[in-house]
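Enquirer: Sequence below, structure please.
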Amino acid sequence: MSGHGASAAEAQLPPLTKGPHSKRVGLISIVACLGGLLFGYDTGVSSGAEGPMSDELGLSDLQTGVVISALVFAAAVGAFLGGRMSDAIGRRKTIVVLAVMFFVGVLFVVLSPSSHLAGFTVVVIGRIILGLAVGGASTVVPVYLAELAPFEIRGSITGRNEMAIVTGQFLAFCINAVLDNTLGHVEGIWRVMFGVCALPAIGLFFGMLRMPESPRWLVEKGRTDEALAVLDTIRSSDRARAELNQVIGVASDEEEVEASKPGFKQILANKWLRRIVLVGMGVAVAQQLTGINAIMYYGPRVLEESGFSESAALTAATAFGLAAVIGGVIALRNMDRLDRRTTFIIGLSLTTLCHLLVGIAGLSIPEDNSVRPYVIAVLVFLFVLSMQSFLNIAVWVWLAEIFPLNIRGLAIGISVFFGWFVNGLLALTIPTLVTNLGLTTFFLFAIVGVIMLGFLWHEVPETRGRTLEGLEEALLDGEIYRELPRRLPFAGLFYDRDRH
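Expert: Alright, predicted model coming up:
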């Protein structure tokens, strides 16, 4: 357990035990993480499907960009709406609705007409529906898992969703490569690429019908008997009652505030809530400004710019998906061993270094040198590995943990909305940047990385080793900020909080 600000709330709980209840938590996480798998597949499949889709429908580069980015911008809206919906109707019901949206979105894309304008229009509609579902899943699934998991293993349980995301992306890359190499000559093969994700959507729908609601959401709605019934299936009996009492205690303390200033008004009226929502937005944006999704969407284009042929680039891009999966395994192993802040700083330092090295390699190695594409591919591989090992999973876990219960869905929705919006801007601009600046584009990511390092060090509180209720109490009285380091090391200088 972390020693950073651990409170009496953790000490008051009976120790975590193994048994049927712990297996139940594992099963719930597997089913819910099908939402993450869909998130990953739907964001990764476009890297291989865009070419044959554009050829069949006769899309221009701009129209292709609209198709790809439509999902991303819709995901920003879906993240916000999903958070609000989960606060209103529950985490479980929201995930069931998202499963339906995943399936419907796939149908629109797969069954779109082959004619130019009609096909383009229907595909964009399908991608918007998928984007709303992806954004909703990115918000609701981590919160659902965080609220069900014991605090001792909350990081690894919640982190499984990000592991499912990168697994979905890897599967998309592999399926794209296999279908392109074996059936690439078949017209409409891109429809099969998109259509594969209908299967996990069906699994998510029927699986979540048998899963419980979040006990913390039930308490927040005054349904304590139902909350205890759920906790009794995922905790030992004495632990379930002790945990329920803690949740009820914190929820009761906030009832008056919640009744008078719900939602946005509550956030605006409390300086600590305003601050943590702004920090949450910054963390979500920092994750996207590493450029990780630019690689996941346009990895083959970057490799072509480095010197690979189109076919070789598509095959080589599967290595980036493999790096993400390997990094995810490393992250899950360390999630309940390393503090969140530690993983943030290590991850962003490594990704910034990789950006710098890619830019240097692009400038220093001649374009006609046969080694050039392989050097750059290895550096991008290391970037993805670093990102997934230390940053991506930690970000999603932290966002699911940090916000108070009665605004959790709204606050994470706001944060992830801004993250997805920046993601969409990158999806639109990366092809242009790579075309005009080449690999020196990575220098821009390196500069942003240095700035984000300062932000993370100075503003991000620690969450590991604490109950959600303990975190909430420390946040609402400002104590969690007083635990932050007093000085910021930056380029050999020190930033002193006492003077600024």
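Enquirer: Going by C-alpha atoms from here, please, whenever you check contacts or count neighbours.
Expert: Fine.
Enquirer: hey, which helix is longest across this protein?
Expert: Secondary structure assigned by DSSP state H gives helix 116-148 as the longest helix of the chain.
Enquirer: Following up with a second sequence; could you model it the same way so I can compare the two?
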Amino acid sequence: MSVANGASSKSGTNPARLTGLMLAAAAVSAVSALLYGYDTGIISGALLQIRRDFDTGSGMEQVIAGAILLGAVIGALASSRLSERWGRRRTVLLISGVFALGAVLASVAPTAVLLALGRVVLGFAVGGATQTVPMYVAELAPAKQRGRLVLTFQVGIGVGIVISTLVGASEALSWRVSIGLAAVPAVVMLLLMLRLPESPRWLVKQNRRDEAEQALRRVRSDSAHLDRELGEILDLETQEREVKAKNRGWSGLRQAWVRPALVVGCGIAIFTQLSGIEMIIYYAPTILTDNGFSESAALRVSVGLGVTYLVMMIVGLSIVDRVGRRRLTLIMVPGAALSLAVLGALFVTGHSGRGSTPFIVTCLIVFMFFNAGGLQLMGWLTGSEIYPLAVRAAGTSVQAATLWTTNLLITTTLLTIINAIGPGPTMWLYAAFNVAAFLFVWRRMPELTGRSLEQIETQLHEGNFKPADFART
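Expert: Here you go, the predicted structure:
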């Protein structure tokens, strides 16, 4: 393969300053992620009001919280085909409109069932954004800055979660207004997206080389090595055109050489959810109020958790391209496991009353520190860069759908599990999931930091996709 081992880690572009359009693409990523974080996080505090307005029980509350996740699974799968047929740009424009529509429908819902249906529409946009936006930004970004640019998506999630917890803790707005407010950033996202070009890699796949070069030139500085970067893209696409059509798109995911990427991507997606992050984000106020906390105190704890999440997203954004994706994850996961183990012990030994409040809150904050600063960073970042171009849309779709399906299962069963075995053993169960996540990353996840998308694909195609293989190159 002509792009193979001869390409150095410096191939692609000169690490020059980012252009205004590249920053605009990062802004679209951040806004779409803000909507994801806000729309999923706002239900945490809103459930306390919805419970009173609609007289819901724990079963219906799980349905309302989980409805957005069902929509996300559908959106992630559908957006794969849309982004391949329509292009990344037009798909993101559609997603922006659905975000606005879903927010309005949910905010005016007259019944709990219609509220859940409105959140399914919102979920379609959330799932579509997680499948398409990180991939779009990764395909626009220079290799050396790809990690930080794609991770603006993660930072945006943190901003959305913090805003949602602040809105909930203020108790100043009705749940209808707080949910409907999400339509405003959706319109901002739409306007920003109108300025941006199509992905040059998608244009090359459509045999539109001149347009691809123009798109690449628009998002690169004058000092960037465009000929080299475009040459790598064209070279790889030429090789992929030589394979049979059945090896592209969804059917291409069945190829043996692609399987290691699919295993790593979907495995990371599963463990980001099994680590306990959604349990804490969605149900922390419910768990705390059920164990003696006042509603106001529980909502204030949620704000602290959201702020910790955002801070660690920003820290991760600043260091991931220096520390490395794999190394950072392996450093942080043990801390998350230990904090959940201690939290479980507090509940099991009866230290869950007001006298133990500082210890409970500390465990929750420590968990968020280690989880958000490590494993959570990898969910969307790996999906945007680990799959070959011929199957990238399908691969990111499967990974996003896997993540949202796992999230849906957790969200719709967590309160039932807590009622059956208690909060303490539930925390221990999630601590064990973190141990399993550490072992998975250690054995299966290679270090992708600093490599171009074409270099990653070359190593995958050559069967050199184990952590040790990347350490040698």
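Enquirer: Can you give me the TM-score here?
Expert: Superposed pair, TM-score by TM-score structural alignment, normalised by the length of the second structure: 0.94. Supporting alignment: 466 aligned residues with a Cα RMSD of 1.9 Å.
Enquirer: related to what we said a few turns ago, could you list the buried residues of the helix or strand following the longest helix of the first structure?
Expert: As assigned by DSSP states H and E, the chain's next helix or strand after helix 116-148 of the first structure is helix 154-183. For helix 154-183 of the first structure, burial by neighbour count (16 or more other Cα atoms under 10 Å) applies to 154-177, 179-180.
Enquirer: now do stretch 81-90 of the first structure
Expert: 81, 82, 83, 84, 85, 86, 87, 90.
Enquirer: Just these: which are in helices?
Expert: Reading helices off the buried residues of stretch 81-90 of the first structure with DSSP H, I get 81, 82, 83, 84, 85, 86, 87.
Enquirer: what would those residues look like in CSV with distance to residue 313 of the first structure?
Expert: What follows is these, written out as CSV (distance: Cα to Cα, whole Å):
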residue, distance to residue 313 of the first structure
81, 37
82, 36
83, 37
84, 41
85, 41
86, 40
87, 43
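Enquirer: what's the neighbour count on the aligned residue in the second structure for residue 143 of the first structure?
Expert: Superposed on the second structure with TM-score structural alignment, residue 143 of the first structure falls opposite residue 135. Residue 135 of the second structure has 26 neighbours, counted by other Cα atoms under 10 Å.
Enquirer: And residue 135 of the second structure, how far from residue 434 of the second structure?
Expert: According to Cα to Cα, to the nearest Å, residue 135 of the second structure stands 26 Å off from residue 434 of the second structure.
Enquirer: Check residue 243 of the second structure too.
Expert: For residue 243 of the second structure, the distance to residue 434 of the second structure - Cα to Cα - is 40 Å.
Enquirer: One more: residue 176 of the second structure?
Expert: 36 Å.
Enquirer: Compare neighbour counts for the two and give me the winner.
Expert: Using other Cα under 10 Å, the more surrounded residue of residue 176 of the second structure and residue 434 is residue 434, with 27 against 19.
Enquirer: Remind me which helix or strand the more buried one belongs to.
Expert: helix 423-444.
Enquirer: The next helix or strand after that helix vs the first structure, average distance?
Expert: Sequence-wise, the next helix or strand downstream of helix 423-444 of the second structure (DSSP H and E) is helix 453-461. Superposed on the first structure, helix 453-461 of the second structure shows a mean distance to its aligned partners of 0.8 Å (mean Cα distance after the TM-score superposition for the first structure).
Enquirer: Where in the first structure does helix 453-461 of the second structure align, residue-wise?
Expert: Taking TM-score structural alignment, helix 453-461 of the second structure hits residues 468-476 over in the first structure.
Enquirer: buried set for the matching stretch?
Expert: Buried residues in stretch 468-476 of the first structure (16+ other Cα under 10 Å): 468, 469, 470, 471, 472, 473, 474, 475, 476.
Enquirer: one step back: mind putting the buried residues of stretch 81-90 of the first structure into a markdown table with distance to residue 456 of the first structure?
Expert: Below are these laid out as a markdown table (distance: Cα to Cα, whole Å):
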| residue | distance to residue 456 of the first structure |
| --- | --- |
| 81 | 27 |
| 82 | 26 |
| 83 | 24 |
| 84 | 27 |
| 85 | 29 |
| 86 | 28 |
| 87 | 28 |
| 90 | 31 |
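Enquirer: Now which residue in the second structure aligns to residue 432 of the first structure?
Expert: Counting by TM-score structural alignment, the partner of residue 432 of the first structure is residue 416.
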